[in-house]
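[1] A predicted structure for the sequence below; I have some questions about it.
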Amino acid sequence: MALQVGAKALKASRARLRQGGDRLDAVGDTPTACLLLFYAAECGMKERLLTRGGHRDSAALDYQHDLRRMAKDLKMPRDMADRLDKLQSCRLQQALGTIAMADLHQAWRYGAKLDIEDEKAVHAALCELISWCEQD
């Protein structure tokens, strides 16, 4: 059984995770920063879905970690959706294959190394998603 939380808790988690991610990024720990920013974006988007949908808690949502699907359902601006489409498959370093965007949190959590350019692009996209959630 998954933990069910309301919009207020998700909003607070988004802010806390973004602050942590920004602090880690400032000291050069980009992979761990991206992990926290991924979760911040996920919390922010789920909070927006709950609020817009008038739902009480996250039991109403079934997105797992699919940021692209959430962005589509939130009807985010087309340029943001296009950016996420391009990042649906991110390269791993040393030509070890690719990983789906929805699984990136696992790569960062378990220490897999992403291609530097793809990681930069994902970092920028996550920051953009979080900012959008903060302003929506």
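    Arrived safely, thanks for sending. Quick caveat: nothing in here was measured; it's all calculated off a predicted structure. Numbers count the residues shown, from 1 in each chain.
[2] drop to CA atoms for contacts and neighbour counts, all remaining ones
    Will do.
[3] residues near residue 73, how many?
    Applying other CA atoms under 10 Å, we find 11 residues neighbouring residue 73.
[4] ok, now residue 61?
    Going by other CA under 10 Å, the residues that sit close to residue 61 add up to 14.
[5] Likewise for residue 110?
    Residues near residue 110, counting by other CA under 10 Å, number 9.
[6] try this one next to it:
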Amino acid sequence: MTIPFTDREIEKAWRENKSVYITSAKEQRKNSHRLLLFYAVECGLKAILMRREGKKRTDLCTNIYEFQHDINKLLDYLRVGGNVRLPSQLSMEKLRSNNGYDERKFSAGELNQMWRYGGCCSTGATDEELEKKLLEIVAWIDGELKRP
């Protein structure tokens, strides 16, 4: 079962996660910083989705559960223009196994998982490039949420 949240709670999560990320700007970026940025973007996009669909609770906005953590799916659904999508195919360094090496490919919807467990992106984009893309999305979200 998924916990329902209100539109106000989602927007507050957007603001707080973004704020913590921004106030840590003087520090060298680590996965924990990027993870907060990722979740800020996810909350911001979901807040816009709820606003556009006139929903006040996440459990009444079925698309939220369909998109999960996939930033690109949210961007597509919201018809965000420009080149702000994250790369669709990413990977980490191969993992040594008994049979040689195992691939560790993942999608933009699993980016949070990679950063949560301390991974680094090796192909598709660097962590820094992904962070820059997320910041571009932050700028777009800021503009959208300022609209009445």
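    Structure received. Quantities reported herein were computed from a predicted structural model and do not represent experimental measurements.
[7] what does residue 122 of the second structure align to in the first structure?
    Matched to the first structure by TM-score structural alignment, residue 122 of the second structure sits across from residue 115.
[8] Setting aside sequence neighbours, what's the nearest residue to the spatially most central residue of the first structure?
    The geometric centre of the first structure, computed from its C-alpha atoms, lies nearest to residue 38 (CA atoms, centre = their mean), at 3.1 Å. Residue nearest to residue 38 of the first structure in three dimensions, not counting chain neighbours: residue 126, with 6.2 Å by CA to CA, 6 or more residues apart in numbering.
[9] before we move on, the earlier item: from residue 8 of the first structure, how far out is the match of residue 122 of the second structure?
    35 Å (CA to CA, to the nearest Å).
[10] higher neighbour count, those two?
    residue 115 (16 against 13).
[11] Hmm, residue 92 and the more buried one touching each other?
    Yes: assessed by CA atoms under 8 Å, residue 115 of the first structure is found in contact with residue 92 at 5.1 Å.
[12] for stretch 13-30 of the first structure, which positions count as buried?
    With burial defined by 16 or more other CA atoms under 10 Å, the residues of stretch 13-30 of the first structure counted as buried are 13, 14, 15, 17, 18, 19, 20, 21, 22, 24, 25, 30.
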